[in-house]
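> quick one, fold the following:
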Amino acid sequence: EPLSIYELAMLGLETEEAGWSEEDGTKEDIAETVKELLMEKSEMLKEYFSIAIDKRGNLRSLPVLLENYFPNQGEIPIFILRLSTEVDWTNEQPCFDGICREIARLYAKCDPNNLQRDWKHITEHVIYAAIKESLLPPNHFAHDSSILQIASLPNLYKVFERC
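Next comes the predicted model:
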């Protein structure tokens, strides 16, 4: 179900992390500005980042970075707020960089109520599985020590066959 950007911004402004003060303006005005900005940028957000915002100002989708992993839904309000306030929308490269950083920030946060259990499970069953399946580093990484081979399964079989 789509989520109202205005309502998400209002929820984000209620958090301590937002750092809202009365000098910033009313929460309602800020939430409306957030909604208008993201609606104005909706075509670019959809095309490059799979962040879909409809004509009524509702968030319809977020990018799927890893199959079977979804960000903590409680972080979406602050994500929407930061997407509008922490991204340099005036220059192309800093804009794309800022959006990528905010998406990464959203996906990097775990539910604080289940931090230890969730982080261990996500790391082991989602992130490591995705790395195993999809990581294709350049060949020079093997020579410049960016990635080190610590074991070779065929060589280990040779060693343990003799035991």
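> make it CA atoms for all contacts and neighbour counts henceforth
Will do.
> following the longest strand anywhere in the chain, which helix or strand shows up next?
Secondary structure of the chain read by DSSP state E shows that its longest strand is strand 58-61. Scanning forward in sequence from strand 58-61 by DSSP states H and E, the next helix or strand is helix 76-85.
> that following helix - contacts with which helices or strands?
In terms of contacts (3 or more Cα pairs under 8 Å, 6 or more residues apart in numbering; DSSP states H and E), helix 76-85 is packed against helix 5-13, helix 27-40, helix 92-108.
> okay, those helices in a markdown table with mean neighbour count and distance to A142 next?
Converted to a markdown table, these look like this (neighbours: other Cα atoms under 10 Å; distance: least, Cα to Cα, whole Å):
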| stretch | mean neighbour count | distance to A142 |
| --- | --- | --- |
| helix 5-13 | 23 | 44 |
| helix 27-40 | 18 | 42 |
| helix 92-108 | 16 | 26 |
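> second chain to compare with the first, below:
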Amino acid sequence: MIKAISFLCLFSFALISCQTERISKYPKTVGDIEFDTTQDAADFKKCGKAKDWPVSFQYYQGVKQFDYKGEKIAIVEKLNKENIESEKNINGYITVRFLVNCEGKTGLFRLKHMNSEWKDAMLDQELENKLLQFTKSLDGWKPKEIEGFKVDYYQYLTYKIENGKVSEVLP
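Coordinates of the predicted model:
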């Protein structure tokens, strides 16, 4: 009987250990971007954890979605001066998602492309690279504080492409 109870306790402990290991492989927050040495700058640093909050805030966690010096109009004006367009007559969306750290610096850029029916589709590699570089050049992102703690936050810009030209910047 004692052997059976000991075996049951040992088996339960092993089962719990396996569950803990499996759960820890998931990010703390849905949508977190993991650092990738092949595409991320080694000198980009995230800020530390504030209280019991996640390290980086998502748009759905109460952080104002757009906080750029001069607001979105400043980005649109800069984009218009750059005159970025494709030689191809394409339609769709190119989204660049990234992290703004507590100093207002950006990193961990990720790109997503979709056709006008919102299906994953390569539009124009050259245009995507130009929009990615343009987004990386934006240096007016404002640092954020929540209850006195500096925090990182995710930001995204979606470029609507019509006839090879950016027709709108979302959000």
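> let me see the TM-score of these two.
A TM-score of 0.24 describes the superposed chains when it is computed by TM-score structural alignment, normalised by the length of the first structure; 68 aligned residues with a Cα RMSD of 5.0 Å.
> quick one: closest of the helices and strands packed on helix 76-85 of the first structure to Q116 of the first structure.
Between Q116 of the first structure and these, the shortest separation by Cα to Cα is 13.6 Å, and it involves helix 92-108.
> for S6 of the second structure, which three-state class applies?
When classified by DSSP: H, G, I helix; E, B strand; the rest coil, S6 of the second structure comes out as helix.
> the longest strand of the first structure - contacts with which helices or strands?
In this structure, strand 58-61 of the first structure packs against strand 3-4, strand 52-53, with contacts taken as 3+ Cα pairs under 8 Å, 6+ apart.
> just the element for T135 of the second structure, please.
Secondary structure from DSSP H and E places T135 of the second structure in helix 125-137.
> list the buried residues of that helix.
For helix 125-137 of the second structure, the neighbour count (16 or more other Cα atoms under 10 Å) marks L127, E128, L131, L132, T135, K136 as buried.
> coming back round to it: could you dump the helices and strands packed on helix 76-85 of the first structure to TSV with distance to H121 of the first structure?
Written out in TSV, the entries for those read as follows (distance: least, Cα to Cα, whole Å):
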stretch	distance to H121 of the first structure
helix 5-13	28
helix 27-40	34
helix 92-108	14
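> nearest to S134 of the first structure, of the ones you listed?
Ranked by Cα to Cα, the member of those that lies closest to S134 of the first structure is helix 92-108, at 18.0 Å.
> can you check what angle separates the closest one from helix 76-85?
For helix 92-108 of the first structure against helix 76-85, the angle by axes from the mean of the first three to the mean of the last three Cα atoms, to 10 degrees is 170 degrees.
> who does helix 92-108 of the first structure touch, helix- and strand-wise?
Contact analysis of helix 92-108 of the first structure by 3+ Cα pairs under 8 Å, 6+ apart lists helix 76-85 as its packing neighbours.
> tell me how many other residues surround I23 of the second structure.
I23 of the second structure sits with 10 neighbouring residues when counted by other Cα atoms under 10 Å.
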